[in-house]
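Q: sequence first, then the predicted structure, then my questions.
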Amino acid sequence: MIFFQFVCLILSIFATLASSIGSESGSLSACSKFDFEEKVLEKLVRLEHKMEVYTEKMKLWEESVSTSLDKVVEAKIKTETFIESMRETQRQYQTRFNESLLETIEHFKLQSENKTEMYERKMNTLLESFSFKIQELSEAERKRESATQVSLDQEQNRFNASFDKIVENFQVRFNKSLQEIALNQQKVALTACHSRQSTVSSGKIVHFSDIRTNIGIIDVSSYKSTGKFVCTVAGLYHISAVMMSNTNDAVYYIYKNNSRIITTLYGQIDHYYETRTSVFVTMLNVGDEITVRTKGSQYIYEYSCFTIVKLN
């Protein structure tokens, strides 16, 4: 636009100059050659001055455009740097979480091995005690061989009854010990994530239907459809929830049955979204339920995940 105005001004100046020269050509007879040249020179000087003024304006315009382009490039670089820093923060957090989970699993494995060794020692002691009692009973039987046949039969009957009782008691204790060992060694672990980003209404149970890890959970379809983790093996459990949302002042809870265990507040969202993590340890009995519930409607991303691991 400025260039177009500049061209129009030049054309008007030349038109004025030509008109002036044409009008003066009629009076050359009255003016001297010197006067004519002086007027032409004066108009050329004025034209040169206007050319300099518009040249200066063109330079200022070019500098303004260059400065604006530099600011745009600088803003683009800052935006790319910020996005890259957010990605790096997410990668670091994921790495720390994976390391923590692996450490927890390794610790649980070590505890399971120690428990197995302890129960093996108890079983060996119990078997040795039983063997010793058998030897005592056998020795008593040999001492009674000198008694009469009637006494022998009576003692034999009493021995058989006592032996059957001991075997029965031992079998009950042995089966109970085996069940305890099996339950303590049974591994239970689950990691599941929100299948897609969506808005969850207030007071609703959050569903984590994208199963990432499943160890020892048979009815996983029920968990996917209801969002309720139902304990089938009693023990000490490590429970965590990593929630991602862009809803200001959003709150979520972790419930054990109908009791609220953990309350987590997002606060004000400074960027596109915020991530909050809740972690706790609790004893669960068979039938206990663990759920994640919302307070107020909130938008939840698919990166939100729930993890539960049986420790012993």
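A: Here it is on my side, so go on. Model, not experiment: these values are computed from the prediction.
Q: for the rest of this, base every contact and every neighbour count on C-alpha atoms.
A: Will do.
Q: now do Gln149: how many residues are near it, please.
A: For Gln149, the neighbour count with other CA atoms under 10 Å is 11.
Q: show me what the host helix or strand of His107 is packed up against.
A: According to DSSP states H and E, His107 maps onto helix 33-143. With contacts defined as 3 or more CA pairs under 8 Å, 6 or more residues apart in numbering; DSSP states H and E, helix 33-143 has these neighbours: helix 2-25, helix 149-185.
Q: quick one: that helix to chain centroid distance?
A: Put simply, helix 33-143 sits 13 Å off its chain's centre (CA atoms, centre = their mean, to the nearest Å).
Q: same question, stretch 157-171
A: For stretch 157-171, the distance to the chain centre is 59 Å (CA atoms, centre = their mean).
Q: can you map out the strands along the stretch 151-300 of the chain?
A: 189-193, 198-200, 210-215, 229-230, 235-245, 251-256, 259-265, 274-284, 289-295, 298-300 (DSSP state E, counting those that start in this stretch).
Q: between helix 149-185 and the fifth one, find me the angle.
A: Okay, so that is strand 235-245. Following axes from the mean of the first three to the mean of the last three CA atoms, to 10 degrees, one obtains 10 degrees for the angle between strand 235-245 and helix 149-185.
Q: how about strand 235-245: buried residues?
A: Gly235, Tyr237, His238, Ile239, Ser240, Ala241, Val242, Met243, Met244, Ser245 (16 or more other CA atoms under 10 Å).
Q: same list (the residues you listed) but as a markdown table, adding distance to Glu113.
A: Formatted as a markdown table, the buried residues of strand 235-245 follow (distance: CA to CA, whole Å):
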| residue | distance to Glu113 |
| --- | --- |
| Gly235 | 16 |
| Tyr237 | 17 |
| His238 | 19 |
| Ile239 | 22 |
| Ser240 | 25 |
| Ala241 | 28 |
| Val242 | 30 |
| Met243 | 34 |
| Met244 | 37 |
| Ser245 | 40 |
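Q: picking up where we left off before, wait, which of the strands of the stretch 151-300 of the chain is closest to Lys109?
A: strand 189-193 (12.2 Å; CA to CA).
Q: who are the packing partners of the closest one?
A: Judged by 3+ CA pairs under 8 Å, 6+ apart, the packing partners of strand 189-193 are strand 210-215, strand 305-310.
Q: what angle sits between it and strand 235-245?
A: Strand 189-193 runs at 10 degrees relative to strand 235-245, counting by the same axes, to 10 degrees.
Q: buried residues, strand 189-193. List them.
A: Under 16+ other CA under 10 Å, the buried positions of strand 189-193 are Ala189, Leu190, Thr191, Ala192, Cys193.
Q: tell me which of the strands of the stretch 151-300 of the chain sits nearest to Gln171.
A: Closest among those, using CA to CA: strand 235-245, at 24.8 Å.
Q: next up, a structure to set beside the first:
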Amino acid sequence: MLTCSKYHFEEKVLEKLIRLEHKMEIFNEKMKIWKDSISTKLSQFEDKMDSYDETTKHFKIQINNKIDIFEEQMSNMSQSLTSYSQQLKEAEQTRDNLIVQQREDFSKMMAKNDVIAFSAYRSLSQSLSTGTVVNFDKVWTNIGNGYNPNIGIFIAPRSGLYHFTSVVMSESKALYLRLFHNGAKISSSYMDGGFKTGLFDVLLSLEKRDTVSIKSTGTYTVHSSGGNYISFSGYIIK
């Protein structure tokens, strides 16, 4: 009975050992599979890391190349802008020189031709008080720039004999004007109202910088409109 039990026990132990060995084999097989899987995944990961490193390296190379290209383009643009700026400065200098030359040529031509002449007018009425200059503020002709339309006064560019004429017009009330050479009264024109015209026509011997103007003797209104009814003209005779 004891012998049988011992045999049975050993058989059971052996059976368990066999089962354990089988489980160990299964475990080892699973471990091998797991190890292979881990190894494969590690290999794949390493491949991906290598690919990532390669991609990163390639990306860095592309970025650096683009930066180099951009810097080269910026350098070229800067050089082009510098060149254009220089060309613009040269063009402006050429233009300025041409303007100066044209002015000099014009001045020489005018001095050679010896022409001084102007003709100006007003397109609107002007209210006057004693001593107010009638300002013919619009210019048809101003050769020699002797007439100043901002103040209505002719300033002789040079000495000579000049001829001056002027047409003026009153409104409903009277108008009394005088033509002055410097501060001297030269000629007068009186209109007793009702849109009448008055005339000035004089020859004056002027020195350089002498002035000629038409002034009011009191509180009046000189008439004009879009018809340009009043004018002031003059020119050098010799």
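A: All right, it came through fine. This one's a predicted model, so the numbers in the text were calculated from it and none came from an experiment.
Q: please state their TM-score.
A: Scored against TM-score structural alignment, normalised by the length of the second structure, the superposed chains reach a TM-score of 0.49; 125 aligned residues with a CA RMSD of 1.9 Å.
Q: what would the helices and strands packed on helix 33-143 of the first structure look like in CSV with distance to Phe34 of the first structure?
A: Shown next, in CSV, are these (distance: least, CA to CA, whole Å):
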stretch, distance to Phe34 of the first structure
helix 2-25, 13
helix 149-185, 119
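Q: follow-up on the earlier one: winner for burial among the helices and strands packed on strand 189-193 of the first structure?
A: Mean neighbour count (mean count of other CA atoms under 10 Å) peaks for strand 305-310 among those, with a mean of 22.
Q: what angle do strand 289-295 and it make with each other?
A: Counting by the same axes, to 10 degrees, strand 305-310 of the first structure points 150 degrees away from the direction of strand 289-295.
Q: what helices or strands is strand 305-310 of the first structure leaning on?
A: Using 3+ CA pairs under 8 Å, 6+ apart: strand 305-310 of the first structure touches strand 189-193, strand 235-245.
Q: show me what the longest one is packed against.
A: Packed against strand 235-245 of the first structure, as judged by 3+ CA pairs under 8 Å, 6+ apart, are the following elements: strand 274-284, strand 298-300, strand 305-310.
Q: which residue ranges form the strands in the second structure?
A: Counting by DSSP state E, the second structure has strands at residues 117-122, 126-128, 138-143, 147-148, 153-155, 160-169, 175-181, 184-191, 197-206, 211-216, 220-222, 230-236.
Q: what's the closest of the ones you listed to Leu14 of the second structure?
A: Among the strands of the second structure, if distance is taken as CA to CA, the winner is strand 138-143, at 134.5 Å.
Q: and the gap between the residue most central in space within the second structure and Ser80 of the second structure?
A: Taking CA atoms, centre = their mean, the centroid of the second structure lies closest to Leu88, which sits 14.3 Å from it. In this view, Leu88 of the second structure and Ser80 of the second structure are 12 Å apart by CA to CA, to the nearest Å.
Q: do Ser119 of the second structure as well
A: In this view, Ser119 of the second structure and Ser80 of the second structure are 51 Å apart by CA to CA.
Q: and these two? which has more neighbours close in?
A: Using other CA under 10 Å, the more surrounded residue of Ser119 of the second structure and Ser80 is Ser119, with 20 against 12.
Q: ok, and the closest non-adjacent residue to the more buried one?
A: Ser233 (4.1 Å; CA to CA, 6 or more residues apart in numbering).
Q: surely the one you found and Val139 touch.
A: No. Using CA atoms under 8 Å as the test, Ser233 of the second structure is too far from Val139 to be in contact (9.8 Å).
Q: joint contacts of the two?
A: Phe118, Ser119, Ala120 (CA atoms under 8 Å, 6 or more residues apart in numbering).
Q: need these in CSV with distance to Ile153 of the second structure, can you?
A: Shown next, in CSV, are these (distance: CA to CA, whole Å):
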residue, distance to Ile153 of the second structure
Phe118, 11
Ser119, 12
Ala120, 11
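Q: what is the nearest of the residues you listed to Leu17 of the second structure?
A: Ala120 (134.6 Å).
Q: one step back: angle of the helix holding His107 of the first structure against helix 2-25?
A: 180 degrees.
Q: on that earlier part again, okay, the strands of the second structure in CSV with distance to Glu71 of the second structure next?
A: As requested, the strands of the second structure are exported to CSV (distance: least, CA to CA, whole Å):
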stretch, distance to Glu71 of the second structure
strand 117-122, 62
strand 126-128, 67
strand 138-143, 58
strand 147-148, 59
strand 153-155, 63
strand 160-169, 70
strand 175-181, 73
strand 184-191, 77
strand 197-206, 71
strand 211-216, 67
strand 220-222, 72
strand 230-236, 67
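Q: those: which one's closest to Tyr52 of the second structure?
A: strand 138-143 (82.4 Å).
Q: okay, the angle between that closest one and strand 117-122?
A: Using the same axes, to 10 degrees: strand 138-143 of the second structure against strand 117-122 is 170 degrees.
Q: pull out the buried residues from strand 138-143 of the second structure.
A: If you call a residue buried by 16+ other CA under 10 Å, then strand 138-143 of the second structure has these buried ones: Lys138, Val139, Asn142.
Q: pretty sure the last one contacts Tyr121?
A: This means Asn142 of the second structure. No. Counting by CA under 8 Å, Tyr121 is not a contact partner of Asn142 of the second structure; they are 11.8 Å apart.
Q: can you report how many residues neighbour Phe130 of the first structure?
A: 15.
Q: re the thing from before, of the helices and strands packed on strand 235-245 of the first structure, which is nearest Val150 of the first structure?
A: Closest to Val150 of the first structure of those is strand 274-284 (CA to CA; 57.9 Å).
Q: which helices and strands sit right next to that closest one?
A: strand 235-245, strand 259-265.
Q: now do it: distance to the chain's middle.
A: 13 Å.
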